[in-house]
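Colleague: Sequence plus the predicted model coming up.
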Amino acid sequence: MKSYDGCWTCRLRKKRCDEIRPVCRNCSALQITCHFGEEKPSWMDGGLGQKEKAEEVKREVRSAAARRRGALPNEVLEPIAAGLATGGLNRQSTSIPFRGEPTPDSSPGWTSTHTPPGTEPASSTARQDSWNRPDGLSISNLSDGKLGDSELDRRFMMFYFDHFFPFLFPFYKPPLLEGGRSWIIELVVGNQAMWHTTLCLSTYFVSVALDGAISGHKVCKTAAWEKVLNQMGVTFMMLQRNLQDIASSDTQDLIVKTSRIMGSIVQLQRFEISAGNFENCRKHLSAAIALFRKIFQAAENDIGRDELPTFSGVLSHMGRPLWAITSQPSGAWSSDQAAFRFYSALLIVDDIIASTCMEEPPRLLEYHARLLTNSGSPDGRPPLNLEDFMGCENWVMLQIGEISALEAWKKSAKKSGQLDMMELVARASAIKQTLLENLARLDAEANTPETNPLGLFTLYNDQLPPMPGGCTAFVTRVWAHAAVLYLSIMVSGWQPGSAGVRENVVRILELLEQMPAPELLRTMVWPFCIVGCLAEPGEESRFRAMADALVPHQLFRPARKALEIMENVWKCRDELTIDTDFAACVCSLGYMSLLV
């Protein structure tokens, strides 16, 4: 039935609207734009404009439906999150039929940098065969002389290595003396789930690149999107098989195989976010965290003592580095070690950012000291330097995690009537002091020239735009000011007009408008969102301009999602109370958006 009082989207679609604002249930369920407003939109003209808008909404519905099909099924995710600690998964509980399921003989198995006892090491010929053979990961028929699926897959894969991976992770430039990024090829070629997930990413990226670039692009995009959906189905099947495989593994095999599955899920998460699907973030994150814990539990069981395994101890279970250099704190990581470091860093960041809108501490908080601080390390380096992976120094992410944990404590204590404001202020003051001291250090070092002790070996790292103090210092400064804003909201409530909030909003806006390249914003989506939510009406256009500068928009879905959240907040700015928090803003769309 038509709705005369609901949103304009439902009226256009001639559907009954429940009139929930800012997003009605119809639009929320379909993941489409919900148009509210007292004034009739110009396209509701009863003629050509309305007809064109109706077609646009239909395309949006179809696109969202395709994205939703990319969700990792509950049958895969829930056993991971709930049952991994028991030591294995029931084969029947995770078995889902897939059409065209490849046989085990038609796909390469696991490859590893270590050799299990009693087996011969894998030859380079076997690994080369898994890369080249047309009957390997995808079956092709070249008898007609046309480009086969296998060759096409390899081209998509190289497109990912050459273009999409550097685009997604511009700060990840490991030195050649640590092995560089060769582990990506090693892992993808030897891991079926990772192969298909990577194909999903690359195919999506190619489909966007083709959009409007050549004639007949709609056919190309349709074919590319069908390939994405096909690869997603195979990915789910491979993840199930891999989960079943780890149940009977010894400690070393268990750690290596579990880390690969964890990496596949983290990468799957990044694909869905890149494609604009945020509704499965919690499930993917829970699954990856459960696997991460299982890895440390396996290492702890192997130690057999009452001490917690270190990160380096877990890495040692994956084999030995390829080589070691006396003058360097670490050698060249094996492919499994490098992959685990990379995906662990992403997972730590994802967990911290997710905790800011889930009203609970980071679930990996207990690992922060072991992974993100030097913990008495003789070389003074933490096991993971997040600035090497996402451009932000560890101390900022540590403090955001602490603020999130303090907010969860505050809400729990307030609910039980036991909130001690003096304790809250004391703990918050310590966090603020850490943030301000480090910000002062960054400001003092802003004009310090960067040194390059390895010369030629790090030349290829200089791909980020040059700026005073370096890009990581710039990104870290933006994140730190956003952390101060987050802390202020947590302690004092939603007060966008207060002097402290305004000072940091103005400072972050100034920094963001000094970016040497608009694309750098994709590494600062969470700060972009929190400062935007606190912006004044006169500043809204500046945030829209920054988001609009990211083209094509399909490659910057998290930034577009952040803008969508801001605009929701701006619409109901006068209705927000002091009890409003950042979590409520992020979840105003009806689900948690992981802004990474």
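Modeller: On my side now, so go ahead.
Colleague: For the rest of this, base every contact and every neighbour count on C-alpha atoms.
Modeller: Fine.
Colleague: Could you point out the helix or strand that follows the lengthiest helix in the chain?
Modeller: The longest helix of the chain (DSSP state H) is helix 217-246. Using DSSP states H and E, the helix or strand that follows helix 217-246 in sequence is helix 251-274.
Colleague: Please work out which residues outside the helix or strand following that next one touch it.
Modeller: Per DSSP H and E, the first helix or strand lying C-terminal to helix 251-274 is helix 281-303. Residues from elsewhere that reach helix 281-303 (Cα atoms under 8 Å, 6 or more residues apart in numbering): 72, 77-78, 80-82, 84-85, 251, 254-255, 258-259, 261-263, 265-266, 269, 307-309, 313-314, 317, 344, 347, 350-351, 363-364, 592-594.
Colleague: mind checking how far helix 281-303 is from the chain centre?
Modeller: Relative to its chain's centre, helix 281-303 lies at 17 Å (Cα atoms, centre = their mean, to the nearest Å).
Colleague: Any buried residues in it, and which?
Modeller: 281-292, 294-300 (16 or more other Cα atoms under 10 Å).
Colleague: ditto for stretch 584-596
Modeller: Within stretch 584-596, the residues scored as buried using 16+ other Cα under 10 Å are Ala584, Cys585, Val586, Ser588, Leu589, Gly590, Met592, Ser593, Leu594, Leu595, Val596.
Colleague: Okay, and which of those map to helices?
Modeller: Ala584, Cys585, Val586.
Colleague: and which of these is nearest Leu534?
Modeller: Cys585 (10.3 Å; Cα to Cα).
Colleague: my guess is that closest one meets Ile565, correct?
Modeller: Yes - applying Cα atoms under 8 Å, one finds Cys585 in contact with Ile565, separated by 6.6 Å.
Colleague: Nearest the middle, which residue of the protein would you pick?
Modeller: Centroid-nearest residue in the chain: Arg270, 4.4 Å away (criterion: Cα atoms, centre = their mean).
Colleague: Report the contact partners of it.
Modeller: No contacts exist for Arg270 under Cα under 8 Å, 6+ apart.
Colleague: Please apply the same query to the one 4 residues further on.
Modeller: Counting by Cα under 8 Å, 6+ apart, Ser274 makes contact with Gln554, Leu555, Phe556, Arg557, Pro558.
Colleague: Make sure the fourth one is actually in contact with Gly276.
Modeller: Okay, so that is Arg557. Yes - using Cα under 8 Å, Arg557 is in contact with Gly276, at 5.2 Å.
Colleague: Structure two is appended below for comparative analysis:
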Amino acid sequence: MEPPSRTSRTSHGCWTCRLRRKKCDEQRPVCDTCAALCITCHYGDKKPEWMDGGTRQEKMIEQLKREVKQNAPYRRFERPHVSGDKVFNTGSGERLAGPQNMMPEPKQNGRDRSKESHVSPSQGTSCFHLDRSSVVGRSDSILTTFYLQSVLPFLFPFYRPPIARGGTAWILELMIRSPVVRQATLCQGCFFFCLAQGTDSRQVICDTVFSQVREAFQSLEIAIQAMGGSDIIQNPQGAVQIMASIVQMLHFEVAALTFENCGAHLNAALALFGQLFDRSAIVEPVGLRAHFNAFMDRLGPSSYIPPAEHILIPSAEQDAFYFTTALLLFDDVIASTTLQKRPRLYQYHQSLLKSTEGCEPIINLEEVIGCQNTTMLQIGEIAVLDEWKRECQNAVNLDIIELASRATPIKNALEGQIMSLESEPSKGCNPSGNLLDFLAPNDGVSSSRRLVTLVWTRAALLYLLVVVSGWQPASDEVRYHVGQIIDLLANKLPPSTLPRSMVWPFCIAGCLAEPAQRDEIRRMVEALQPSIVFSTARKALQVMENVWHRKEEDAYQDFSACFKAHGDMVLLV
């Protein structure tokens, strides 16, 4: 941000330009000077309280400087024309792969969307700047609302952040100010909205959405390239916006489109997380937990809700990083069971997912995916054990006694978790008397989390039994846990929880299911309609069918072989 120039000072423009001592063209609701820099344009007849000539004014100057630096990539944002397939580089060796065989995106209703009207809050308040080359029009407003109300709860049924902490407003805020987040979100909303309207030609929908997905990843590539590797730690807000978009698009692709690129996109997100988190460690080298907290502080500051300025709400980037980190930890663990390798984020498990010295874990996976941290930590440990076993087998020095010794604490932890979950009473809706408790949606999601974790824990135990003892579907212990999982999924849990939260444990149990149980499993998947939005569950059924049709002499020896038989990464998230 260049030093203020007294010669260009304005006394009639927006308060941002007055503070920066710049000439203002007095356009409303966003002046051209603020629009060019992609910074917040404060305007109104009443002088803001922070314009006090003292400490608060200095803080606002620093905040505007951060905005100028943060939004630098988007000032260089242009929509390119790219034909054919495209592979995108994240600047760290990882790549974003665009969907193949996709058609160019058609104009919407023959309009030039760049000329649609600008939506802004009322005068006298600050507004989030919208890039004039990519403004929010009527159709985008509808798709955004539809995404927040319907698509987000479908893709992440257990993610219900309390409104007292801002709820899902962070997504709306980032959509308004970030082209990459906006494009990634709108293509998802468009896809589901068209399906919900009962459009006759699903192929037309798929072709159009594939085109939009391609454009979304082109936007991500441009933002990454504009930022550059050295700028990532200097512009953490922008990097978090990109990482959140990649992870959201990854889950959308897996849910409704294809598994073809999920490996490349997961690698890109993990690489970006590593660049952010590892570089922040250089600044604050006092432990991973402290690194995370220090990085979260850099994504602030948190904001106050007027007029009660004691109500502190996390910044949009803080919420985005928390949500994205939870999903990355989860995705990474599930990918490790396919790849037969330890999770790439394994070094962060203890500091982010485990309680320490009476402190709650930094990341609570149950709030995002419905499964408690303890179970996911053990699945990560089993993946580590599986990798060790495979390395020993390759070196022809596997010690069965040591394998059992390493497995015992994991098994004890899982069995203890099962006992605890089964003895825990079901939690119903019990409002505390707080108005927010009464306003919260009561759809049974919170009360089903215990059963969801129980399903995951039993599946984790099956995973461990196969790693230690091999493929033994006729074992009494295996048959018992398979039966319990199928019963929970078929009779105890709402059908909506299967497709978006428990496909991995469903597949683990299904691969080991007895012939008499297989028709029930098929019926559970066939009941998920329309099939186009339940790609993960149907991919899991393909894996199971492949296992069921194998001859006994060609039977699989582990779950990794079951997944790898399909030729690509089967990321059941």
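Modeller: Looks like it arrived, so ask away. Owing to the predicted nature of the structure, the values given are computational and were not obtained by experimental measurement.
Colleague: How alike are these chains, TM-score-wise?
Modeller: The TM-score (TM-score structural alignment, normalised by the length of structure 2) is 0.75; 466 aligned residues with a Cα RMSD of 3.1 Å.
Colleague: what's the angle from the longest helix of structure 1 to helix 251-274?
Modeller: Following axes from the mean of the first three to the mean of the last three Cα atoms, to 10 degrees, one obtains 160 degrees for the angle between helix 217-246 of structure 1 and helix 251-274.
Colleague: what residue of structure 1 takes the place of Glu260 of structure 2?
Modeller: Matched to structure 1 by TM-score structural alignment, Glu260 of structure 2 sits across from Glu279.
Colleague: Distance of that match relative to Phe271 of structure 1?
Modeller: Applying Cα to Cα, to the nearest Å, the value for Glu279 of structure 1 to Phe271 of structure 1 is 13 Å.
Colleague: Gly532 of structure 1 too?
Modeller: 25 Å.
Colleague: So for these two, which residue has more residues nearby?
Modeller: Using other Cα atoms under 10 Å, the more surrounded residue of Gly532 of structure 1 and Phe271 is Gly532, with 25 against 20.
Colleague: Quick one: residues contacting that one.
Modeller: Glu540, Phe543, Leu563, Met566.
Colleague: And the last one, which helix or strand is it part of?
Modeller: Yep, that's Met566 of structure 1 we're talking about. Using DSSP H and E, Met566 of structure 1 falls in helix 557-571.
Colleague: In structure 2, which residues correspond to that helix?
Modeller: So helix 557-571 of structure 1 sits over residues 535-549 in structure 2, by TM-score structural alignment.
Colleague: before we move on, the earlier item: a markdown table for the contacts of Ser274 of structure 1, including neighbour count?
Modeller: As requested, the contacts of Ser274 of structure 1 are arranged in a markdown table below (neighbours: other Cα atoms under 10 Å):
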| residue | neighbour count |
| --- | --- |
| Gln554 | 18 |
| Leu555 | 22 |
| Phe556 | 22 |
| Arg557 | 22 |
| Pro558 | 27 |
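Colleague: Give me the neighbour count for the closest residue to Asp579 of structure 1 other than its chain neighbours.
Modeller: Excluding its sequence neighbours, the residue lying closest to Asp579 of structure 1 (Cα to Cα, 6 or more residues apart in numbering) is Gly493, at 5.6 Å. The tally of other residues near Gly493 of structure 1 (other Cα under 10 Å) stands at 16.
Colleague: Which residue in structure 2 aligns with Gly493 of structure 1?
Modeller: So Gly493 of structure 1 corresponds to Gly470, using TM-score structural alignment.
Colleague: hang on, its match packs against Gln557?
Modeller: Yes - contact criterion Cα under 8 Å: Gly470 of structure 2 and Gln557 qualify, at 5.7 Å.
Colleague: What residues does Val467 of structure 2 make contact with?
Modeller: Here Val467 of structure 2 is in contact with Ile382, Leu385, Asp386, Asp558 (Cα under 8 Å, 6+ apart).
Colleague: Then Glu445 of structure 1?
Modeller: Neighbouring residues of Glu445 of structure 1 by Cα under 8 Å, 6+ apart: Gly469.
Colleague: What's the separation between the residue mapped onto it from structure 2 and Ile171 of structure 2?
Modeller: In structure 2, Glu445 of structure 1 lines up with Glu424, judged by TM-score structural alignment. As defined by Cα to Cα, Glu424 of structure 2 lies at a distance of 34 Å from Ile171 of structure 2.
Colleague: swap in Leu385 of structure 2?
Modeller: Applying Cα to Cα to Leu385 of structure 2 and Ile171 of structure 2 gives a distance of 38 Å.
Colleague: do Leu512 of structure 2 as well
Modeller: 40 Å.
Colleague: Which one's more surrounded, those two?
Modeller: Per other Cα under 10 Å, whichever of Leu512 of structure 2 and Ile171 has more neighbours is Leu512, with 26 against 21.
Colleague: could you list every residue that touches the alignment partner in structure 1 of that one?
Modeller: Structural alignment (TM-score structural alignment) places Leu512 of structure 2 against Leu534 in structure 1. With contact taken as Cα under 8 Å, 6+ apart, Leu534 of structure 1 is in contact with Pro496, Val501, Val505.
Colleague: please redo it, this time with the cut-off set to 6 Å
Modeller: Listed by Cα atoms under 6 Å, 6 or more residues apart in numbering, the contact set of Leu534 of structure 1 reads Pro496.
Colleague: buried residues in the longest helix of structure 1?
Modeller: 217, 220-221, 224-225, 228-246.
Colleague: thinking again about what came up before, conserved subset of the contacts of Ser274 of structure 1 in structure 2?
Modeller: Mapping the contacts of Ser274 of structure 1 onto structure 2 (both residues aligned by TM-score structural alignment, their matches' Cα atoms under 8 Å) leaves Leu555, Phe556, Arg557, Pro558 still in contact.
Colleague: Give the closest residue to the first one in space, chain neighbours not counted.
Modeller: Read it as Leu555 of structure 1. Leaving out its chain neighbours, the residue that sits closest to Leu555 of structure 1 by Cα to Cα, 6+ apart is Ser274, at 6.6 Å.
Colleague: any idea how far the one you found lies from Leu589 of structure 1?
Modeller: 18 Å.
Colleague: returning to what we had before: pick the one among the ones in helices among the buried residues of stretch 584-596 of structure 1 closest to Ala369 of structure 1.
Modeller: Val586 (27.7 Å).
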